[in-house]
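Asker: need a 3D model of the sequence below.
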Amino acid sequence: MQQRIHQIELFMKHPHEVQHDIFQRLIEMGAEAEFGRKYHFKDLTTQKAFRERVPIARYEDLYPYIQRMMKGEQGVLWPTEIKWFSKSSGTTNARSKFIPVSKEAVDDCHMKGGKDLYSFYTNNYPDTKIFSGKGLGIGGSLQVNEFDINENSHYGDVSAVIMANLPFYAQMYRTPSLDIALMDEWEAKIEQMAQTTIHENVTHFLGVPTWTLVLLQRILEITGKSHIKEVWPNLEAFVHGAVAFEPYQSSFDALIPRENMRYMETYNASEGFFGIQDQKDSKDMLLMLDYGVFYEFIPMDEWDKEHPTTLGLEEVEIGKNYAIVITTNAGLWRYLIGDTVRFTSLIPYRIRISGRTKHFINAFGEEVIVENADQAMTEACQATGAIMSNYTAAPRFLEVGVKGGHEWIVEFDKAPADHAKFVETLDASLRKINSDYDAKRYKDIALEMPKVHFAPKHTFYEWMRQRGKLGGQHKVPRLSNDRSYIEGILPLL
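Answerer: Reported below is the predicted structural model:
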């Protein structure tokens, strides 16, 4: 692990050279696949030529290739055999997405990221006892790929794909057993996980905050303990990702005493492993540059363009929001994954996830992104002693004689002491954070005070259950520029 830290320090010092080498290797390998032959990769010598020749791809653009790969055809997007597909929840698209996962992506990206998070952790906390027990992982489920006539491939949540490919020594340090971890019936899985892991020496757990909370609450119900460290006295860390953690911090504090408990963020998606929190005193994530992923970035004012301009790593600026475009060692060529990031440092390159290209509210020119909403939600909860469980928001559009605004649905583990103060703080925080929102709210010119519904417990759980989106990587969409999500939830209130 110490040796790996030295390798990481090397790409921190020479980021552009490392990314150039990654680019060259991807092009050389990609030239042997059908996609590379179509775009004459063998003639490509520069990143500039690559951008000019190969269009930015959304899932719909690559779907015809992926569909053929799902049926067992090889050498389409990537020259080596593809036997695994990561099934994305499709929160930005009603259809499930199947992302190809090559052996190179498993070994040099996902597995490497898993090893590196432990490298950073042990480097930051050399007195750790994390390996004296087991890591608890909440995975998704795996299925035989029914589209492949040879039944030679599988698909599932990225967490399930990784678990199924873990080496034997890693399996020894994790819980629960794979037959439970990969169950596809979510409610039965949570029960089985709770019943079996309470007898283990769990020193850390990994997962999405929302679903991890469901498991921890069930464990306390079964054991009758007052907090989780009474169940797992050696617990010391939670490695989390997928959604912003700040709004959930108070929920975890209510279940786990803060003393000697550490939290670590990662950026691990279906498409690859991109970032890891590498410092004890900062929640920024180091952009991992040697995982077989080549990065480009689209500035915010280009997001809606059919042919947006992309920037190289050397061109980004601190504090600006960018959509990420990736080229990977699984055959995703100039793929727009839908996430947006903000750079907090350029020496080395560190980021924070700021939202999704399709998860924002801009019905009135207010340009509210998920990062704004998460921060405002955190401040409103702190001001009123509330503990938020889940939320979503959408615009209320202008009507004759009625001004527009934002409509929120918020579910709490602990309701605010003062509902009016919660709404006022939420609004005031957004005005402080976002100048465009503030301008539209000035004297209610375009936006009225937000309308906030306080949802009964389990509202979002029931909504996700009805949509078949329980567990795994499925997340409640925070913001939407239309009312499709919120109209589906309102009848449940």
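
Asker: from here on, contacts and neighbour counts on C-alpha atoms
Answerer: Noted.

Asker: which residues does stretch 257-265 contact?
Answerer: For stretch 257-265, the external contacting residues (C-alpha atoms under 8 Å, 6 or more residues apart in numbering) are 227, 229, 235-241, 276-277, 283, 285.

Asker: buried residues in stretch 246-260?
Answerer: Burial within stretch 246-260, assessed by neighbour count using 16 or more other C-alpha atoms under 10 Å, is assigned to 247-248, 250-252, 255-256.

Asker: which ones among the residues you listed map onto helices?
Answerer: Among these, the members falling in helices (DSSP state H) are 250-252, 255.

Asker: pick the one among those residues closest to Trp84.
Answerer: Checking those against Trp84 by C-alpha to C-alpha gives Phe252 as the nearest, at 33.8 Å.

Asker: show me the contacts for that closest one.
Answerer: Leu213.

Asker: sorry, back to before: need the contacts of stretch 257-265 in TSV (columns: neighbour count).
Answerer: Shown next, in TSV, are those (neighbours: other C-alpha atoms under 10 Å):
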residue	neighbour count
His227	19
Lys229	17
Leu235	24
Glu236	21
Ala237	20
Phe238	22
Val239	22
His240	20
Gly241	19
Ile276	26
Gln277	24
Lys283	18
Met285	24
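
Asker: name the nearest of those residues relative to Phe205.
Answerer: Minimum distance to Phe205 across the contacts of stretch 257-265 is 5.1 Å, recorded for Phe238 (C-alpha to C-alpha).

Asker: I have a second one here; can you model it like the first so I can compare?
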Amino acid sequence: MATKALFNTLVNWFIRQRIDQIEHFIKFPVETQEGLLFSQLFHAEETEYGQKYGFSTISNYQDFQRKVPVVCYEDFEPYIEKARQGQKDVIWPGQIKQFAKSSGTTNAKSKYIPITAESLEDCHYKAGKDMVSIYVNNHPQSELFQHKNLRLGGSAETYQDFNTKFGDLSAILIENLPFWVEIINTPNKKISLMSEWESKMKAIITEVRNEDVGSLTGVPSWMMVLLQRTLQETGKQNIGELWPNLEVFFHGGISFKPYKNQYKEIIGKNIRYYEIYNASEGFFGIQDQSGSDEMLLMLDYGIFYEFIPMDQYYSGSREAIPISEVELGKNYAVVISTNGGLWRYLIGDTVRFTSLHPYRIKISGRTKHYINAFGEELMIDNVETALKITCENLDVSISDYTGAPVFMTNSSKGCHEWVFEFTRQPACLNTFSDMFDRTLKTLNSDYEAKRYNDITLRKPIIHVARPNLFYEWMASRGKLGGQNKVPRLSNDRAYIEPLLKLNEL
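Answerer: Predicted coordinates:
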């Protein structure tokens, strides 16, 4: 009892200290961000990138805007490759030894995001502690520290390459966690770092079914698969029966909206849901109000934020503005400069500000067409390339198409659903579907992982559209004309449902 009391006293002391720091950056957001930027510019001015763009000569934000370009991954990749091959002082002082392998871009199946000691400690781990601090501060009667946290990451295998390591971010985080964090987490590190998903899932269930779980942390789609399988293995009616002390689910990575009712049903009791906004590039936001769908933008994690209004972005502009100039209700592409060595880097997400005092955001989408209902991050570039390869191999021609997710239910897994209007149809639709699916796997590692053994995503559903279906649909929406385009991908079913209904007429 004395040990437990001491632990709670230390935790409460830390929480009070951190809440004071959060309140400080809420009160002084612009000053916090400017101080962070110039500290990092000074830190990196002797790097190759810093010397090329004159970091030492930058004395104000306008200099930074003018001298340092806004880049996407393809622009920045040559510098990342140098760092991956072990070169020192490329984008951040010293040698960067770890890289998070993330989903592919136009030119590559995967991208590699630098993870420095500073970004680990001052961003990712700090955010994990903040997530708990904010929650307990909001709910002082919480018994969170008396029970285990069930964590579920993605692929956890790391690989040695060029004397540096790369792998899933979750593997890097788990490998570097302090020992005291492992005490409150389940499954253990050995199981968490397993790479073969079927074996890993069985091992997780074997361990956690007898644990006293008080919180969940993970991506909603993956966690749903685990919870469903756990109920099957234990014979329990719902998760609340298995873990009566469960009180909160910390979730991120994809939208929670399609899963809300499913979780309410499978858990069988009222718990709290807290959203987090994290990525390989950094940890950006935490829901700071119970029951809200807004997230507090975390301004002291070693990330300097800029924003490009989406109306300008779509016209080809890369002119970014600082946080002091953003407006409520507008969609912005997010640009970051980080203690991980990324400089004015477009992460591909779009956000909308819901509050300016403090700065709170909602994730509004991606800068490109996408499907990310299950963490697969399927981009339009992946799909276009896969279709090109498939059509050429099978002598098929497509005039129009669209794709959308089919969300999980308690009795079925999710999948992607497609409507294709062919001008030259495949001899066998199943052959077309199989090749399209296989090719997508080769182009997108996250899609490949979600399709592995049908764990999260089952095979895609393909519908053949009758002739002129898309033309009639666009006409019904008043969207005929050269400037109006068929939406190729959507993260909800707003487009595909009316198309399917029209196709039945």
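
Asker: TM-score of the superposed pair?
Answerer: Overlay of the two chains. TM-score (TM-score structural alignment, normalised by the length of the first structure): 0.76; 409 aligned residues with a C-alpha RMSD of 3.6 Å.

Asker: out of the buried residues of stretch 246-260 of the first structure, which comes closest to Ile351 of the first structure?
Answerer: Ranked by distance to Ile351 of the first structure (C-alpha to C-alpha), those are led by Pro247 at 18.7 Å.

Asker: map that closest one across to the second structure for me.
Answerer: In the second structure, the residue equivalent to Pro247 of the first structure is Pro258, according to TM-score structural alignment.

Asker: burial of the nearest residue to that match once chain neighbours are set aside, as a residue count?
Answerer: Nearest residue to Pro258 of the second structure, sequence neighbours excluded (C-alpha to C-alpha, 6 or more residues apart in numbering): Phe407, at 6.8 Å. Neighbour count for Phe407 of the second structure, taken as other C-alpha atoms under 10 Å: 18.

Asker: with Phe422 of the second structure instead?
Answerer: By the criterion of other C-alpha under 10 Å, Phe422 of the second structure has 18 neighbours.

Asker: distance check, it against Pro498 of the second structure.
Answerer: Separation of Phe422 of the second structure from Pro498 of the second structure (C-alpha to C-alpha, to the nearest Å): 19 Å.

Asker: alignment lookup: Ser199 of the second structure to the first structure.
Answerer: Using TM-score structural alignment as the criterion, Ser199 of the second structure maps onto Ala188 of the first structure.

Asker: please report the distance of that match from Gly471 of the first structure.
Answerer: Distance, Ala188 of the first structure to Gly471 of the first structure, by C-alpha to C-alpha: 11 Å.

Asker: and the top strand by length along the second structure, which stretch of the first structure?
Answerer: Looking across the second structure with DSSP state E, the single longest strand is strand 345-356. Per TM-score structural alignment, the counterpart of strand 345-356 of the second structure in the first structure is residues 335-346.

Asker: list the buried residues for that stretch?
Answerer: Neighbour-count burial for stretch 335-346 of the first structure [16+ other C-alpha under 10 Å]: 335-345.

Asker: which one of the residues you listed sits closest to Asp179 of the first structure?
Answerer: For these, the nearest to Asp179 of the first structure is Ile337 (30.7 Å; C-alpha to C-alpha).

Asker: for that closest one, give me its contacts.
Answerer: By C-alpha under 8 Å, 6+ apart, Ile337 of the first structure lies in contact with 58, 271, 324-326.

Asker: closest to His359 of the first structure among these?
Answerer: Using C-alpha to C-alpha, Ile324 comes nearest to His359 of the first structure of the contacts of Ile337 of the first structure, at 14.3 Å.

Asker: now for the closest one: what does it line up with in the second structure?
Answerer: For Ile324 of the first structure, the aligned residue in the second structure is Val334 (criterion: TM-score structural alignment).

Asker: if I look at that match, how far off is Glu319 of the second structure?
Answerer: Remark: distance between Val334 of the second structure and Glu319 of the second structure (C-alpha to C-alpha) = 11 Å.

Asker: check which helix or strand the residue mapped onto Trp78 of the first structure from the second structure maps to.
Answerer: Per TM-score structural alignment, the equivalent position to Trp78 of the first structure in the second structure is Trp92. Using DSSP states H and E, Trp92 of the second structure falls within no helix or strand.

Asker: name the SS class of the closest residue to Trp92 of the second structure other than its chain neighbours, please.
Answerer: Distances taken as C-alpha to C-alpha, 6+ apart put Gly341 closest to Trp92 of the second structure, at 5.0 Å, once the chain neighbours are dropped. Three-state call for Gly341 of the second structure (DSSP: H, G, I helix; E, B strand; the rest coil): coil.
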